[in-house]
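Asks: 3D model of this:
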Amino acid sequence: MTGPEHYREGEKHIREADKAETPDEASRHMSAAQTHFNAAHIALLAATHQPGSVAWQEAIGP
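Replies: Have a look, this model is predicted:
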């Protein structure tokens, strides 16, 4: 997944948490959202601070 894809997935999990039927289900979605937002943030930082790094560019996608 690319950084933007992780961000969109995080947004999806927040919407699902809002519709959750139980607190446990909402918590699982919020945890997944946080994980995706962290991955998106790392991808952004890697692209910003190491723009010439071939390894990072391959890891984070286009």
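Asks: make it CA atoms for all contacts and neighbour counts henceforth
Replies: Fine.
Asks: can you pull the buried residues of whichever helix in the chain runs longest?
Replies: As far as residue count goes, and with DSSP state H defining each element, the longest helix of the chain is helix 23-49. Within helix 23-49, the residues that qualify as buried are 26, 29-41, 43-44, 46-47, counting by 16 or more other C-alpha atoms under 10 Å.
Asks: buried set for the helix or strand just after it?
Replies: Per DSSP states H and E, helix 23-49 leads on to helix 54-60 as the next helix or strand towards the C-terminus. Burial within helix 54-60, assessed by neighbour count using 16+ other C-alpha under 10 Å, is assigned to Q57, I60.
Asks: this one next, for a side-by-side:
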Amino acid sequence: MTKSRVIWGWGIIILGIVIISISPLLKFIPLIYGISIFIIGLFILFNKDEDKIEQIRNVRRSKK
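Replies: So this is what the prediction gives:
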């Protein structure tokens, strides 16, 4: 798990939680955005395929 992915994942998750928590004060339209952003943050945080792609790139670069 790369450091940048953890930072971006948690940052987006926190942003989603903030939007979700503010949505009852506003209209409930931000709730849709907040849930979407939260899910994207989870996807970024737990995406393992990106690490495999980066390893393949690093192997190809080291062979050249």
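Asks: ok, back up a step: any idea how far the longest helix of the first structure is from the chain center?
Replies: Here helix 23-49 of the first structure is found 4 Å from its chain centre; the criterion is C-alpha atoms, centre = their mean, to the nearest Å.
Asks: alignment lookup: A32 of the first structure to the second structure.
Replies: Taking TM-score structural alignment, A32 of the first structure has I37 as its aligned residue in the second structure.
Asks: if I look at that match, how far off is E54 of the second structure?
Replies: To E54 of the second structure, I37 of the second structure is 24 Å away according to C-alpha to C-alpha, to the nearest Å.
Asks: so which helix or strand takes in S62 of the second structure?
Replies: helix 49-63.
Asks: on that earlier part again, can you say which helix or strand has the closest residue to the match of A32 of the first structure other than its chain neighbours in it?
Replies: The spatially closest residue to I37 of the second structure, leaving aside those adjacent along the chain, is G16, at 5.0 Å (C-alpha to C-alpha, 6 or more residues apart in numbering). Per DSSP H and E: G16 of the second structure is located in helix 3-22.
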